[in-house]
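**Q** only the shape, not the letters, is given here:
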């Protein structure tokens, strides 16, 4: 049984952001170059893009093309267009030149295909390890699939040919052919960006990431998930494919239901779709669905069966905000003008688990990572506020998988046992604590005690002595206390939450200083920070405790502040604001600092430990 997802929604495309899957192949080259090369970007590279990746495909009219269709064990359909200069190439050669991961063996009958993209027998010395399946080889003739009458070595392809490979049960008679798809759908102009599906992945009650996947031929739910660039583990059984883990959250494929063994609780990955108003559960598995049109929205939720997903509207608001952030990147440097804005961008993309090495305007443009590798140490060389700068950059690096710039200090370098803090100033100390947590450091107990002691009688924290309590610093303090292991029932955390509630306005947003005599108007930056504190403490930001008398919540305020281009206003009527947009993204995605509350972040490593520059011969 196949279930089709052909719903039409607003198209939320992620412009100019390149897929992790595609760019990981370039990582060793791009990041192994001399620093000046990193700054100026990659040299143009000819790339054959897999269906679902996002770079522009520039057609070289002097080359021939063949289309490949591959159906994996779970039913996932993948397509690629392969270019070649010869008049003809064999089907074996076409498959080997594609981006598919192919395992083959040489036999007395010619080349045997053992595995494609992990489906099949991945050891070429044991190519026929599965006695019940084989790779069925098909070719199109006059638009119809015909089972190949020769081996792939002898099948010669000319421009416009279409080959198909299907992982086929031996018992199938007749064998299953690939889905109906023509050459133009895979290799024609615009084929690589014909359709788009949005994927929403929710790791817990709040933490969410969003991806867009482009495809030409109809694609299964699992095929879209595998093309998203997220790390996925799945298992295939007689009942079809089951998602086991996404970005390390879940179970290994060999024990896909490890969280359901014994006891009354059972955590697993549920598979859902957005029907335009609500999330609905699919009646079949992830390998059996067919996504055929632009605008479909798929959802994955880790948790007990029936666990609710966040309404997609706020997730798509985050996606649109990230679109705006992406478009604002400087194509010449990979940065965002000033160093501070570049680090804010790192934090916003880190909230969505975007790869900083992939965050670039085009294939030959420098990435945000390359910019920070060059200038990150300079960003932290700012005297008394250096601990905060280091902490901020570490917070973003943990989520965006960025290495640590050479020459930049780490949070631990600033800890002073004479004052039991990273800085004498409260706000600077808090950012350093969050950065230390991002590095995986244990926060010293005296530092934790110092934060608790610095709370003011009104229940909030101030940036520096004499400044007075504000919502931003208080929100950072709550997140730092939680990151350091303080229970959410602690008196200081509860007092901080009460202070924050007192700063909420009837529009649902939060003011910077609720005691200000000049303005207590809501602003997007403060509202975003408060929402992160609520997430850190397990509060329902849209529950009755955090909804104003008007019925508006903080999320409502941020969505009301969003303009048509995806950006947010700092305050109503103030116009598009990049900083407000950047700082709203974590809140809209239900993420709190330091982006390490799950297993889906990577440890921060030093750039000089990962990349060895090539020295010039001059």
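**A** Received the coordinates, thanks. Quick caveat: nothing in here was measured; it's all calculated off a predicted structure. Residues are numbered from 1 along each chain as shown.
**Q** hey, let's count contacts and neighbours off CA atoms from now on
**A** OK.
**Q** which parts of the stretch 501-618 of the chain are strands?
**A** Counting by DSSP state E, counting those that start in this stretch, the stretch 501-618 of the chain has strands at residues 568-569, 576-577.
**Q** same question, the stretch 201-350 of the chain
**A** For the stretch 201-350 of the chain, applying DSSP E, counting those that start in this stretch gives strands covering 208-215, 232-237, 240-246, 249-250, 267-274, 279-281, 289-291, 296-304.
**Q** which helices and strands sit right next to the fifth one?
**A** Think strand 267-274. For strand 267-274, the elements it packs on are strand 240-246, strand 279-281, strand 296-304, judged by 3 or more C-alpha pairs under 8 Å, 6 or more residues apart in numbering; DSSP states H and E.
**Q** for comparison:
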């Protein structure tokens, strides 16, 4: 297969899958991606930031999405300027990894970014005894993956011990959870230690881990992470939910844009075709391509009166944009790299084209 993650699997062979195209219609996948970039740029603040659960993480993610779409030169430049202004105050090794990736994808220098050597900051957080980056117990596994991706983006060496730490954090079900590595003394096969443990294996962290291990020195994996993706796939809409549970909080969980986008990136990183309907499932979450929401993605689906509708609805999404909410912009930022088939780290995009204008409704 020519990809080290697949070579690393112990005695496992992945089954062949079929490429699924987008549904025929007026809007092509390329047009969907370009319009998605348009929506991201439209949500950018005057200071260059893009709304997210954190200003730095959301803006770095937006740069990666725009670079994957090869659209939005002004938006990328403004976003990088914002991140440069924030660089000195970043303490999270995961955010440093995202910023290093964003700097490279946007044509910047992560070793001289706002007066900060982001690469050296990541390297300084490394413990050679354990192989771990950072000390935050709450996001240890996802931080490890992002640190590796940031170093790889910058062309810096990734220690084999760091890759081994990430590989050994894998849960017995093939996935990874975002906070702590698997502990056989207390965890079940999903890395859950009981009713009070709200973290367990999830598609998002697993996708980050797959992408990180693809760009790290080869290490031995005991389980096939793509079996976890099979376990967590939504059989109704064809994409992926956040984790393997069908009813995590009492209601049915179906395809969401962020999880599906990340898993599609993991397939691209491993050189594998995604399952049938997967790309179509992601594209279906995009709102009607016109007006203020042209290019935007809903987060997921909800069942109302016996039919599936996007959530947030168009009306809710318009209201959210006006109030600075993050669900729709976060879903759009998360969807674009997966729809484009571009894994992390996103390479330097080179000259970017301007996003298209929004068609009238």
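**A** Good, I have the coordinates. Since the structure is predicted, the reported quantities are computational estimates derived from the model, not experimental observations.
**Q** ok, back up a step: among the strands of the stretch 201-350 of the first structure, which is nearest residue 479 of the first structure?
**A** Checking those against residue 479 of the first structure by C-alpha to C-alpha gives strand 208-215 as the closest, at 17.9 Å.
**Q** can you check which part of the second structure that closest one sits on?
**A** With TM-score structural alignment applied, strand 208-215 of the first structure matches no range in the second structure.
**Q** so which elements touch that strand?
**A** With contacts defined as 3+ C-alpha pairs under 8 Å, 6+ apart, strand 208-215 of the first structure has these neighbours: strand 195-202, helix 312-327.
**Q** quick check: buried residues in the last one?
**A** What that stands for is helix 312-327 of the first structure. Neighbour-count burial for helix 312-327 of the first structure flags 312, 314-327 (criterion: 16 or more other C-alpha atoms under 10 Å).
**Q** packing partners of it?
**A** Secondary-structure packing of helix 312-327 of the first structure (3+ C-alpha pairs under 8 Å, 6+ apart): strand 208-215, helix 339-351, helix 554-560, helix 578-588.
**Q** again, but for the shortest one
**A** Other helices and strands packing on strand 195-202 of the first structure, by 3+ C-alpha pairs under 8 Å, 6+ apart, are strand 208-215, strand 296-304.
**Q** okay, the helices and strands packed on strand 208-215 of the first structure in TSV with distance to residue 442 of the first structure next?
**A** Listed next are these as TSV, based on distance: least, C-alpha to C-alpha, whole Å:
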stretch	distance to residue 442 of the first structure
strand 195-202	27
helix 312-327	31
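**Q** which of the strands of the stretch 501-618 of the first structure sits most buried?
**A** Mean neighbour count (mean count of other C-alpha atoms under 10 Å) peaks for strand 568-569 among these, with a mean of 27.
**Q** that one maps to which residues in the second structure?
**A** Across the second structure, the stretch matching strand 568-569 of the first structure (TM-score structural alignment) is residues 297-298.
**Q** which residues does that stretch contact?
**A** 36, 257, 285-287, 310-313, 317, 327-329, 331-332, 335 (C-alpha atoms under 8 Å, 6 or more residues apart in numbering).
**Q** the stretch 401-550 of the first structure: helices as residue ranges?
**A** 426-438, 445-453, 471-483, 491-501, 524-536 (DSSP state H, counting those that start in this stretch).
**Q** next, the buried residues of stretch 502-519 of the first structure.
**A** 503-514.
**Q** follow-up on the earlier one: for residue 212 of the first structure, which of the helices of the stretch 401-550 of the first structure is the nearest?
**A** Per C-alpha to C-alpha, nearest to residue 212 of the first structure of the helices of the stretch 401-550 of the first structure: helix 524-536, 23.8 Å.
**Q** which neighbouring elements make contact with that closest one?
**A** helix 471-483, helix 554-560, helix 578-588.
**Q** try it again at 6 Å.
**A** helix 471-483, helix 578-588 (3 or more C-alpha pairs under 6 Å, 6 or more residues apart in numbering; DSSP states H and E).
**Q** contact partners of the shortest one?
**A** Read it as helix 578-588 of the first structure. 314, 318, 348, 351, 524-525, 528, 531-532, 567-568, 570 (C-alpha atoms under 6 Å, 6 or more residues apart in numbering).
**Q** just put the residues you listed in CSV and tack on distance to residue 591 of the first structure.
**A** Putting the contacts of helix 578-588 of the first structure into CSV (distance: C-alpha to C-alpha, whole Å) gives the following:
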residue, distance to residue 591 of the first structure
314, 13
318, 11
348, 10
351, 6
524, 16
525, 15
528, 10
531, 9
532, 6
567, 19
568, 18
570, 20
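**Q** for residue 458 of the first structure, which of the helices and strands packed on helix 524-536 of the first structure is the nearest?
**A** Across these, residue 458 of the first structure has its closest neighbour in helix 471-483 (10.9 Å, C-alpha to C-alpha).
**Q** so which bit of the second structure is the closest one matched to?
**A** With TM-score structural alignment applied, helix 471-483 of the first structure matches the range 203-215 in the second structure.
**Q** distance check, the most centrally placed residue in the second structure against residue 232 of the second structure.
**A** Geometric centre of the second structure, nearest residue: residue 262, 4.2 Å, by C-alpha atoms, centre = their mean. As judged by C-alpha to C-alpha, to the nearest Å, residue 262 of the second structure and residue 232 of the second structure stand 13 Å apart.
**Q** the strands in the stretch 51-200 of the second structure, which residues?
**A** Using DSSP E, counting those that start in this stretch, strands in the stretch 51-200 of the second structure cover 126-127, 132-133.
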